[in-house]
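In: A structural model of the following input is requested.
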Amino acid sequence: MSGQNDRRSAPGSLSDGVYEHIYKAISAGEWTVGAKLPTEVELAVQFGVSRPVVREAMVRLRIDGLIESRQGAGTRVISVPSRSVVEFAEPGSIADLQRCYEFRVGVEGEAAFVAAQRQSRAKITEILAIVDKLRIAALEERDIPAEDDIAFHVAVAEATENSYYFSSVKAATVALYIGTKIARTLAHSTVGRIALVYEEHRLIAEAISSGDAESARSAMRAHIESARRRVFVGA
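Out: Sure thing, here's the model as predicted:
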């Protein structure tokens, strides 16, 4: 990675570049679990960026559960992400995919909240029908089709009867599709894990249908956070 090119990049992309490089290096086994990373100063020199840029990237890696820092002991790798993320994501888009999950937690959590308040029975009937499709797929096909997963989230947005939620969720469906495809390639996508994914959707739909707005929001936020961990950490 060229330091000169980094300096010409927008500030936001500097930490993205450092984050993605370290993420890929850990994924590829260049740094294994327990390995100590270079210091912030050393990484800043290596990438030709400032220490605050490196620090921002490291904070995001810690949030992802890939590294941990201890006073006097430095920063070590504590988890190795799936290489499927690198294989499926567009070059330079891993950081964007992460940000999309962050965005979805807030927006879709509130969409579920509003959908539960609106109580549009026609829209809720559609949500429940999709959940039933997910149940059948989980039982008979041992899979959750990406298209049905996306349809569920879009249906929840539609149930808000607010076009801004619908437009926002639709805009995130590309990242949602990539994330779902990655999750389906992982060796740990067992029958039990697929059943868990179905259960997360069922809980959201149940809360929306019953008008429990707080539970709907909590269930949706928990589902998206779990989806992010499944994709990036394999947890």
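
In: contacts, neighbours, all on C-alpha from now
Out: Will do.

In: what comes up buried for stretch 113-133?
Out: Buried positions in stretch 113-133, judged by neighbour count with 16 or more other C-alpha atoms under 10 Å: 113-120, 123-124, 126-128, 130-131, 133.

In: Give me the contacts around that stretch.
Out: 148, 151-152, 155-161, 198, 201-202, 205, 207-217 (C-alpha atoms under 8 Å, 6 or more residues apart in numbering).

In: Could you do stretch 217-232 as well?
Out: Contacts with stretch 217-232, where a contact means C-alpha under 8 Å, 6+ apart, come from 64, 81-82, 85, 98, 101, 104-106, 108-113, 179-180, 182-183, 197, 200-201, 203-204, 235.

In: I have a second one here; can you model it like the first so I can compare?
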Amino acid sequence: MTEQPIRREAVSDQLFTLLRDRILTGTLAAGAPMTAERELAAEFGVNRHAVREAVKRLQQARLVEVSHGGRTRVLDWRRTAGLDLAVQLARATGSPTHDLRRDVLEMRASIGADAARLCAARCSRETASEIVGAAAGYVGCGPDLAELAAADVAWWRLVVEGSGNLAYLLAFNTLVDGSLTAGEVPTDLRAAELLDIEGHVRLAALIATHDEDGAEAAARALLARSVPTAPIAPEHEGGQA
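Out: Prediction:
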């Protein structure tokens, strides 16, 4: 089937998306040479500058490799791409991922549990007091789930910052920037976690008393409430987290 010419606005962005999807779905296989610049320009009816810009973005995402001779090769994104690709992966047309949103929520639960442990071990008295105070403020939120979700993000930011782990903080920023997860999991699917006021207050208290094991277990139990046991149904796609 012949693809329709892409719109003229943001041409390089649109071309990047189309080529990205071809790589993620295997239409452009790992190890294969990238379609020639001239051919891409002719196929989509765009100038070669737009093609170069799109390929540059693919290179930055570690989806292709450009050799010194100018030849471009498709990379195996499962081995080369970083976490930043997760935000795009769930939105890719025909992406082969089985359920990226579940994967990210599982990662969130693991990182969050260890961040809570480290926070209990490392945070200052002032930070612990701030976390306890934020948990007390969380009690007054809701039952609107969107309000609870916003308060939950702010509270977890305190915990992750208190862990003193910069890598965890950057991962947290990536997840939040993708509306908590790359798949933008709707708040109604996270209701059990968000409405567990007691769980938030208990975790804050464990951190404040420097109970590392207790904080880790409580955080894992709380965050696990949002990890689905089955793939997220299509009717829930596109919601806000």
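
In: ok, back up a step: sort out for me which of the buried residues of stretch 113-133 of structure 1 are in helices.
Out: With DSSP state H as the criterion, helices contain 113-118, 123-124, 126-128, 130-131, 133 from among the buried residues of stretch 113-133 of structure 1.

In: Burial check on the aligned partner of residue 174 of structure 2 in structure 1, number of neighbours?
Out: By TM-score structural alignment, residue 174 of structure 2 lines up with residue 171 in structure 1. Residues near residue 171 of structure 1, counting by other C-alpha atoms under 10 Å, number 12.

In: How about the one 4 residues further on?
Out: By other C-alpha under 10 Å, 18 other residues sit near residue 175 of structure 1.

In: Is it in contact with residue 97, as I believe?
Out: Yes: taking contacts as C-alpha atoms under 8 Å, residue 175 of structure 1 lies within contact range of residue 97: 6.1 Å.

In: what's the average distance of stretch 153-160 of structure 2 to structure 1?
Out: Comparison of stretch 153-160 of structure 2 with structure 1 after fitting gives an average deviation of 0.9 Å (mean C-alpha distance after the TM-score superposition for structure 1).

In: which part of structure 1 lines up with stretch 42-58 of structure 2?
Out: Going by TM-score structural alignment, stretch 42-58 of structure 2 sits over no part of structure 1.

In: ditto for stretch 154-162 of structure 2
Out: The aligned range for stretch 154-162 of structure 2 is 151-159, by TM-score structural alignment.

In: in that stretch, what counts as buried?
Out: Result for stretch 151-159 of structure 1 [16+ other C-alpha under 10 Å]: buried residues 151-159.

In: and which of those is nearest to residue 54 of structure 1?
Out: Nearest to residue 54 of structure 1 out of these is residue 153 (C-alpha to C-alpha; 34.6 Å).

In: what's the nearest residue to the closest one if we skip its chain neighbours?
Out: Nearest residue to residue 153 of structure 1, sequence neighbours excluded (C-alpha to C-alpha, 6 or more residues apart in numbering): residue 169, at 7.4 Å.

In: Also residue 48 of structure 2?
Out: According to C-alpha to C-alpha, 6+ apart, the nearest residue to residue 48 of structure 2 is residue 41 (5.6 Å).

In: Pull the contacting residues for residue 196 of structure 2.
Out: residue 222.

In: Oh, that last question was meant for residue 65 of structure 2, not what I typed.
Out: 59, 72-75.

In: can you list those in CSV and add distance to residue 30 of structure 2, neighbour count and secondary structure?
Out: Below are those laid out as CSV (distance: C-alpha to C-alpha, whole Å; neighbours: other C-alpha atoms under 10 Å; DSSP: H, G, I helix; E, B strand; the rest coil):
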residue, distance to residue 30 of structure 2, neighbour count, secondary structure
59, 14, 18, helix
72, 11, 20, strand
73, 8, 20, strand
74, 5, 22, strand
75, 5, 23, coil
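
In: do you know how far the match of residue 174 of structure 2 is from residue 180 of structure 1?
Out: 16 Å (C-alpha to C-alpha, to the nearest Å).

In: same question, residue 93 of structure 1
Out: 16 Å.

In: One more: residue 23 of structure 1?
Out: 19 Å.
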